[in-house]
Every structure is written in C-alpha cells, then in structure tokens.
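Participant: What follows is a predicted protein model with its sequence.
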Amino acid sequence: EPSCFTHRPREHSWREILNGIFYITRSGCSWRMMPSDLPHWKTVYHYFRLWKKSGFIERLHTTLREKTRVQVGRNPYPTAGSVD
C-alpha cells in the first residue's frame, strides 16, 4: 500500500470503500445521499479524493481495461477510438 493510504487504522475495508464509490458512480446520487449500510459518505469521499489526486484511480482503470482486453483476446492497448 502506498504511504498516503496508511495515516491511521482503517475502520472499513477497501471493499466497503469501493462499494461506496461504485454506488455513487452507478446511481449518480450525491455523496450525502449514500445509503446507511455503506461507510459514511465523508469517509468514502475522502478516499475517492485521495485516490483521484494521487492518480490511483486512473492507474486502476487503465490496469482493469488492459486485463479485460487481454481476457477477450484483444491487444491490451487500444489503437483507435470512436465518438458517436
């Protein structure tokens, strides 16, 4: 784990934090409207901002995209893109 992720002991697992971020991205709701069965919105938002600022989210997205492309037999690096 990068040092920026270990300032104090975590109360929630990484999976719970990711579930909170996934909920926001899927639902499009505001941070303050997160359901109570997820970690508090301030906690999830804190990690989201930290990961966004450090470039972790972009690296994670790139790694997942490359692995997915390889799994389906494609080149891990797209050579072209299209916009509709």
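Facilitator: Nice, I can see it. Residues are numbered from 1 along each chain as shown.

Participant: From here on, just use CA atoms for contacts and neighbour counts.
Facilitator: OK.

Participant: For residue 71, give me its contacts.
Facilitator: If you count contacts by C-alpha atoms under 8 Å, 6 or more residues apart in numbering, residue 71 has none.

Participant: can you give me the helices in this protein?
Facilitator: Read by DSSP state H, the chain holds these helices, from start to end of the chain: 14-27, 41-54, 56-71.

Participant: Tell me which residues are up against stretch 26-38.
Facilitator: 16, 17, 19, 20, 23, 24, 40, 41, 42, 45.

Participant: A further structure is provided below for comparison with the first:
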Amino acid sequence: MKDHFAWGKYGNISKHQKKERVNGVVYIITTGFPWRMLPKDFPPYSPVQSFYRRCRIKEI
C-alpha cells in the first residue's frame, strides 16, 4: 500500500498520520456509517473524507 502514496514533505504537514486516515476510511466503508459519525478514536471526519476523495480521484 505504501507504493501508492507519495512520500516526503510537500508543503503543508498533516496533523494526522496517513495510517490514521486509512483506518478511518476502512472503518466507514466496513460499517456503512455516515462520515460525520466517525468515532473520536479516529481523526475528524473532514480530513478522512478528503483523503478518501483524493484517493478515489487518483484511482488508488
């Protein structure tokens, strides 16, 4: 999976690690919950949803 994501410093540094965002996306996909109901154990829904959207656009 690491091969699909760019590695390095590209401008803004994220507050949340990619692994946390991937785990949030996997949680939403497997449970079917709305994005806004993402539990507090994960980053806020907006960066997780944005990460998912960017991956879909890049067809990852």
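Facilitator: Sure thing, it's come through. Predicted, not measured: the structure shown is a model, and the values here were computed from it.

Participant: TM-score, when you put one on top of the other?
Facilitator: The TM-score (TM-score structural alignment, normalised by the length of structure 2) is 0.80; 54 aligned residues with a C-alpha RMSD of 1.7 Å.

Participant: on that earlier part again, filter the contacts of stretch 26-38 of structure 1 to the buried ones?
Facilitator: Those of the contacts of stretch 26-38 of structure 1 that meet the buried threshold are 17, 20, 23, 24, 40, 41, 45, by 16 or more other C-alpha atoms under 10 Å.

Participant: Please identify the residue in structure 2 that aligns with the fourth one.
Facilitator: By that I understand residue 24 of structure 1. Matched to structure 2 by TM-score structural alignment, residue 24 of structure 1 sits across from residue 28.

Participant: now the helices of structure 1 as TSV including distance to residue 33 of structure 1?
Facilitator: TSV is the format used below for the helices of structure 1 (distance: least, C-alpha to C-alpha, whole Å):
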stretch	distance to residue 33 of structure 1
helix 14-27	9
helix 41-54	8
helix 56-71	22
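
Participant: For structure 2, which residue occupies the most central location?
Facilitator: Nearest to the geometric centre of structure 2 sits residue 21, at 3.1 Å (C-alpha atoms, centre = their mean).

Participant: how near is the closest residue to that one other than its chain neighbours to residue 7 of structure 2?
Facilitator: Take residue 21 of structure 2 and drop its neighbours on the chain: the residue closest to it by C-alpha to C-alpha, 6 or more residues apart in numbering is residue 48, 5.0 Å away. Applying C-alpha to C-alpha, to the nearest Å, the value for residue 48 of structure 2 to residue 7 of structure 2 is 18 Å.

Participant: between those two, which one's more packed in?
Facilitator: residue 48 (23 against 8; other C-alpha atoms under 10 Å).

Participant: Tell me which residues touch the equivalent of that one over in structure 1, please.
Facilitator: Aligned by TM-score structural alignment, residue 48 of structure 2 pairs with residue 44 of structure 1. Counting by C-alpha under 8 Å, 6+ apart, residue 44 of structure 1 makes contact with 17, 18, 20, 21.
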